[in-house]
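Undergrad: Please find the sequence and the predicted model below.
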Amino acid sequence: MSLPSLPAEVRHMILEALVKDGRELASFAVVCREWQAVIERQTFKRIRVTPSRIAQLNDMTRRNRSHVRYLWLCAELERYGCDSCSPTGENNDAPMFNSAADDLLIKTAVQSLFSVLSTWDSSSSLTLDISVYSTSDREHWFNYLTFEPDDGEDDAPSKRGYSHVSRPNQTVPCENGDERHRWEITNESLFKAQAAVQTVFTRILDEEPDDSDDEEMDGLDWWRELPLVPAITRLLLRQETRRRWAPEDLAELLARFPRLCELHFEPWREWDDMLQTYRDEGYMTLLESPSIRRLNRLSLFENFNQHYPDAYWRLDCSLIRPPNPDLGRILSEVGGNLESLSASFMVDADDFFALDEGHPRKRWPNLRRLILTSQLLAPDEDEMRLTDMLRAAARAAAHMPKLETLQIWTGRKGLAALFKYEAATEQGQASTITWKGTWVSLLHDSVIQAWQSVAAERSQLGLRVVYESIGVDEVRSHGDAMLLLELPEVVIRRVSLRQILNEQMHLPLKVRSSHEPSWFLCTHHV
């Protein structure tokens, strides 16, 4: 029996199976017009663009442009050899900035893409995902790196958390046989490891003006000459881009998207505390920009690797990045119009909820989801400070009339903790607060009372309090912590979490002495 003679329901089932299988579908579009309509919609939904193909983008999508929902711009930088990743001799320093050729490639790609997209339908809802990397990055010290597109929104079986992300069950050492690329850092290999890290964390676009040419445009003027792109409504800058965007460049980039409503930004921490201070000053300016204030959804995830500081002197690079109090306060100010806000590691919830004396109480009239990190969630921190912070969070939640969930968490090797509030969503339900962590900690009565007052606004059934525990040895990195704490997907992109988990497999673990907490699970109502 030929395919066209099959009942329509059977043909539809076959087509659905092909689409879900994830295979190349273009060849199936010639089967019949019925299939062509569905397959072209799927084929053109997500497009990978390289600088050399931007010129063909308009022609390639002319008939199916309305189907395009996601564009992944892959800016592949120049390749490099071992002399760059592990320099030898008297000068062991890696460059601080990309090469002039790499910067020209990025500028040309951005300018060409924006020129094309500026002509697209201004009522479209298009996601732009930008990755900047060199394929040589994974050929030397970092052979665990992967460069992948963002997961499709339709690929998620669950919208609640990361339960579908595979978690490696053992640590696998790097198999690179070249002694120059081993992560067992010694005094002799310290400078090579530092240069290797610096090579992949160079700065994008060195905007220092050329004194020899008074009429050369500075970097910010270059951004402002780019056309506006109304079709872009969501921007992804994921952690697989280890090269660093300057915050002032990002502010200008965002300004090119007048309809932008969602930003996912996953930068890496600096490996020098002084540079981190300068970087944070730039982040403050970025957060106060008009483009940030226009957003509906904002996710900031500052990534790190606990092994990389081994390549730096302890006085220069803190093992744990200290959050910037000013960043926390500014984020609290600019978040008033947001529906969803997640900020991890670069700010602390303690600073976000701090009330400035003499200032009116802040309000967040549209906020539905708020997820923050705090270094106070640790067994060796001041318990009273943690109690005060959780009570301050409850006072703030009283000024979030649409709040559905508020979560404060932390995670690194051997440590995971979460405080979570979930508002009652249906009649007959109670609101819930949950404490989940790698050590036993009962919430202070004053914290429960403060959140009971918040819950009373939503439900007459009181407040349910849940305690859960996680084994210390289960948490090998902040990636494991995110899985075990079942954080919502707004914290970090799923592909980024998979890459973090893959990275932890390929770096040697240090010997850790830790106290294994008692396991407990308790639920009670108040």
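TA: Received the coordinates, thanks.
Undergrad: hey, let's count contacts and neighbours off CA atoms from now on
TA: Noted.
Undergrad: Secondary structure element holding the nearest residue to Ser136 once chain neighbours are set aside?
TA: Leaving aside its sequence neighbours, Ser136 sits nearest to Arg79 (CA to CA, 6 or more residues apart in numbering; 5.3 Å). Following DSSP states H and E, there is no helix or strand that holds Arg79.
Undergrad: right, and the helix or strand after the biggest helix by length in the chain?
TA: What stands out as the longest helix in the chain, according to DSSP state H, is helix 100-117. The first helix or strand that comes after helix 100-117 along the chain, using DSSP H and E, is strand 126-133.
Undergrad: Next, the angle helix 100-117 makes with that next one.
TA: Orientation of strand 126-133 against helix 100-117 (axes from the mean of the first three to the mean of the last three CA atoms, to 10 degrees) gives an angle of 170 degrees.
Undergrad: Check which helices and strands strand 126-133 sits against.
TA: In terms of contacts (3 or more CA pairs under 8 Å, 6 or more residues apart in numbering; DSSP states H and E), strand 126-133 is packed against strand 70-76, strand 232-237.
Undergrad: my read is Thr410 is in a strand, agree?
TA: Yes: secondary structure of Thr410 (DSSP: H, G, I helix; E, B strand; the rest coil): part of a strand.
Undergrad: Can you tell me, leaving aside adjacent residues, what's nearest to Ser477?
TA: Lys413 (4.2 Å).
Undergrad: okay but the one you found is in contact with Met482, surely?
TA: No: assessed by CA atoms under 8 Å, Lys413 is found out of contact with Met482, at 11.4 Å.
Undergrad: Which stretches in the stretch 151-300 of the chain count as helices?
TA: Here the stretch 151-300 of the chain has its helices, by DSSP state H, counting those that start in this stretch, at 190-200, 219-224, 247-255, 273-287, 290-293.
Undergrad: for the chain, what spans make up the strands?
TA: 46-49, 70-76, 126-133, 232-237, 262-265, 297-301, 340-344, 369-373, 405-412, 415-422, 431-437, 463-469, 522-525 (DSSP state E).
Undergrad: With mean neighbour count and distance to Asn58 added, can I get the ones you listed in TSV?
TA: Listed next are the strands of the chain as TSV, based on neighbours: other CA atoms under 10 Å; distance: least, CA to CA, whole Å:
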stretch	mean neighbour count	distance to Asn58
strand 46-49	17	12
strand 70-76	20	13
strand 126-133	21	15
strand 232-237	22	16
strand 262-265	21	25
strand 297-301	23	29
strand 340-344	23	34
strand 369-373	23	38
strand 405-412	24	42
strand 415-422	24	46
strand 431-437	24	50
strand 463-469	21	53
strand 522-525	11	58
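Undergrad: Between those, which one is closest to Pro168.
TA: Nearest of these to Pro168, taken as CA to CA: strand 405-412 at 16.1 Å.
Undergrad: So which elements touch that closest one?
TA: With contacts defined as 3+ CA pairs under 8 Å, 6+ apart, strand 405-412 has these neighbours: strand 369-373, strand 415-422, helix 478-484.
Undergrad: Included below, for side-by-side comparison, is a second structure:
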Amino acid sequence: MVTLRSHTREKARRSTWAFLPPEIRRMILEEISRQRRWSCASTVCKEWHAIVATKNLNRLELNGASAEGLSKIILQRHLVRQIYLNIELPAYTCPQCRGFASSSEHGKLAKDALRKLSKALAAWEPTHHITLELNAYSPNDTDHCFKNHLYGFKHENDGDLLEKQEAWDDQRHGWVKGKQVRLPTTGAIQQLFSTVISGVQGERPQKVPAVKGVVIRRQMRRKIDRLALPKLLKQFPNLESINYEPWRVLFHQPDLLDSSCERCDQMLQDGLPKWPKHVRSVTIFEDFNEQIMEAIRSGIDPTISSTSMQIENGRRTRYGLGEAFAVKSRHLEHLSVSFMIDARDFFTSCKTLSDWPRLRSLVLTTPLMTKGPQHRMSDFLVKAGQVAQKMQRLKSLVIWHCSHDEASAVIFLKNKRSRRNVHGSATLTWRGTRDFDFSEEVVETWQQVVCTCNSHRGYVGQCDSHQLLCRIERVEGEIISHGDAIHHLRLPDGVIDPTSLRQIRQEGILQREARAVEAEPVDGSGEDP
């Protein structure tokens, strides 16, 4: 009988949680912590708390009202890595969705939320390394014209979005049986893209030394005034990385706030030198939407002939802004600017600069990649290579562009050092929907980026230890949106946030299927190459 009891106790012991190997227990807890409504499991025991609480506090999602609660977190501050401040704006009715938003009311809500957050985080030590993501939205943004745009709502991940779209029937907002039969009005666009953070002078915000990264993704349709951006960033004296994805919206009314891309570019150009000096990584992706630009053009009064009222088909870049980013890049380790500047302006202005002691990766765009003839492309790549020779620590350089269903990229990568590196010490790849061949001058120029062993002798060629491998790769996948272009070009990390990329690709499919009549596509850039 004793033997049976002993056997029973031993069997029970083997079936307990404590009997499982630590590695298995950790795998189970890691899986549990990813499930919804399991946050309370952190109170079971210290072992559970160590893993589940870490997951709970790793990313905090706050709104304007709950931002003050950060001050109550004291002992567990070291677990917090990301803070997502999601500012909820008032809902608006159908008549309002055709009019202009109250920027003063929205601005007050955003200002109050940021003030509460800054006050709560001011006491946090610089060692906490917080990444702050900002967003502003109205809970019924999807109820009006822009139903098939993605805003980061949790329900967007539930079910088939295309199947849901087919059931939409809202004639008031231009939707009939899943098709968008009427474009949004300019007023509706302005409602969605209203300014929520302006550059109006006010009280001096508190410094927040714990914030090391700022993220503003494209799902935030509301705008931050370009004058306000450097003031916002100045709150974070230890800021190291910026991921900024503003929207390009070309309004035709000259009296509207931020109605001119040129004016916005000038404000950003003036503000760049004021960004925190510790910033080492900058990623800017200027998003755009063909449907929105088409809607704005269709809303122009045809009787008005003033040039200030014309809508450009695409983006006119500003040389001064490209020059400002070139100067800024000398102090960065990573710079990626897509669509906001032209790579030709960047490299032209680099001729007067001496060296880049920190820069490791660079990503730029130019319409020349999809429109320019081969000889102009070759001349440009030679100039880019000559500048790259002054970037001593450069590991990656990407120049790309997309237009309609075309996409092309030149990708330079230095391979990691290896004793058996049979593929050369660097690669120069052309990847795109159009044909291209590297000229001899292009290859020689980029070979000198890889190796300067014989440059002092006036000799150009490949040495045995530093070789450049050139590749030509054809892209065959379907390109519906600029998100598809990034995907099929297999651009390296650091061009756009992965969540934003997924949203752009999904929106491209949804909006193509929603077109009642096939519209003429809008180009991603307005200038001829």
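TA: Ah, there it is. Here the structure is a predicted model, which is why all the values come from computation and not from measurement.
Undergrad: quick one on the thing from earlier: of Lys413 and Met482 of the first structure, who's got more company?
TA: Shown here are Lys413 of the first structure and Met482; by other CA atoms under 10 Å, Met482 has more neighbours (26 against 20).
Undergrad: how close does Ile73 of the second structure get to Val52 of the second structure?
TA: 16 Å (CA to CA, to the nearest Å).
Undergrad: higher neighbour count, those two?
TA: Val52 (25 against 14).
Undergrad: What's the local residue count around Leu70 of the second structure?
TA: 19.
Undergrad: looking at the first structure, where would I find the counterpart of stretch 48-58 of the second structure?
TA: Mapping stretch 48-58 of the second structure onto the first structure (TM-score structural alignment) gives residues 35-45.
Undergrad: got it, and stretch 483-497 of the second structure?
TA: By TM-score structural alignment, stretch 483-497 of the second structure lines up with residues 479-493 in the first structure.
Undergrad: Next: stretch 318-338 of the second structure.
TA: Taking TM-score structural alignment, stretch 318-338 of the second structure hits residues 324-344 over in the first structure.
Undergrad: Under the alignment, what does the residue nearest to Ser477 of the first structure map to in the second structure?
TA: Under the alignment by TM-score structural alignment, Lys413 of the first structure pairs with His404 in the second structure.
Undergrad: Do I have it right that that match meets Pro521?
TA: Yes: His404 of the second structure is within contact range of Pro521, at 6.4 Å (criterion: CA under 8 Å).
Undergrad: Apart from its neighbours in sequence, what residue is nearest Val442 of the second structure?
TA: Val382 (5.2 Å).
Undergrad: That neighbour matches what in the first structure?
TA: Checking TM-score structural alignment: Val382 of the second structure goes with Arg391.
Undergrad: Relative to Thr277 of the first structure, how far out is that match?
TA: Arg391 of the first structure is 29 Å from Thr277 of the first structure, where distance means CA to CA.
Undergrad: Comparing those two, which residue is more hemmed in?
TA: Arg391 (20 against 14).
Undergrad: Can you give me the distance of that one to Ile448 of the first structure?
TA: With CA to CA as the criterion, Arg391 of the first structure and Ile448 of the first structure are 9 Å apart.
Undergrad: so what sits against both of those two?
TA: In terms of CA atoms under 8 Å, 6 or more residues apart in numbering, Arg391 of the first structure and Ile448 are not both contacted by any residue.
Undergrad: returning to what we had before: I'd like the strands of the first structure as a markdown table, with distance to Gln111 of the first structure appended.
TA: Formatted as a markdown table, the strands of the first structure follow (distance: least, CA to CA, whole Å):
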| stretch | distance to Gln111 of the first structure |
| --- | --- |
| strand 46-49 | 14 |
| strand 70-76 | 12 |
| strand 126-133 | 13 |
| strand 232-237 | 15 |
| strand 262-265 | 20 |
| strand 297-301 | 25 |
| strand 340-344 | 30 |
| strand 369-373 | 35 |
| strand 405-412 | 39 |
| strand 415-422 | 43 |
| strand 431-437 | 47 |
| strand 463-469 | 51 |
| strand 522-525 | 56 |
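Undergrad: I'd assumed Thr366 was in contact with Phe339 of the second structure.
TA: Yes: here Phe339 of the second structure reaches Thr366: they are 7.4 Å apart, a contact under CA under 8 Å.
Undergrad: Nearest to Leu236 of the first structure, out of the helices and strands packed on strand 405-412 of the first structure?
TA: It's strand 369-373; of those, that one is closest to Leu236 of the first structure (CA to CA) at 18.4 Å.
Undergrad: Show me what Glu148 of the first structure aligns to in the second structure.
TA: For Glu148 of the first structure, the residue aligned by TM-score structural alignment is Gly152.
Undergrad: gap between the residue nearest to that match when sequence neighbours are not counted and Leu150 of the second structure?
TA: Computed as CA to CA, 6+ apart, the closest residue to Gly152 of the second structure that is not its neighbour in sequence is Gln219, at 6.3 Å. Distance, Gln219 of the second structure to Leu150 of the second structure, using CA to CA: 7 Å.
Undergrad: ok, now Asn140 of the second structure?
TA: Computed as CA to CA, the Asn140 of the second structure to Leu150 of the second structure distance reads 12 Å.
Undergrad: Between those two, point out the one with more neighbours.
TA: Comparing Asn140 of the second structure with Leu150 by other CA under 10 Å, the one with more neighbours is Leu150, at 20 against 13.
Undergrad: The closest residue to the more buried one other than its chain neighbours: how many residues sit nearby?
TA: Using CA to CA, 6+ apart and skipping residues adjacent in sequence, the residue nearest Leu150 of the second structure is Gln503, 6.2 Å away. Gln503 of the second structure has 18 neighbouring residues, counting by other CA under 10 Å.
Undergrad: what's the answer for Gln35 of the second structure, then?
TA: Other residues near Gln35 of the second structure come to 9 when the count uses other CA under 10 Å.
Undergrad: Check the one 3 residues further on too.
TA: The local packing count at Trp38 of the second structure equals 12, with neighbours defined by other CA under 10 Å.
Undergrad: That one matches what in the first structure?
TA: Aligned partner of Trp38 of the second structure by TM-score structural alignment: Leu25.
Undergrad: can you tell me which residues contact the nearest residue to that match once chain neighbours are set aside?
TA: Using CA to CA, 6+ apart and skipping the chain neighbours, the partner closest in space to Leu25 of the first structure is Ile39 (6.4 Å). Neighbouring residues of Ile39 of the first structure by CA under 8 Å, 6+ apart: Val19, Leu25, Ala26, Phe28, Ala29.
Undergrad: Now the buried members of these.
TA: Among these, those classed as buried by 16 or more other CA atoms under 10 Å are Leu25, Ala29.
Undergrad: Pipe the contacts of Ile39 of the first structure into CSV and attach distance to Pro7 of the first structure per row.
TA: Putting the contacts of Ile39 of the first structure into CSV (distance: CA to CA, whole Å) gives the following:
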residue, distance to Pro7 of the first structure
Val19, 19
Leu25, 21
Ala26, 23
Phe28, 18
Ala29, 18
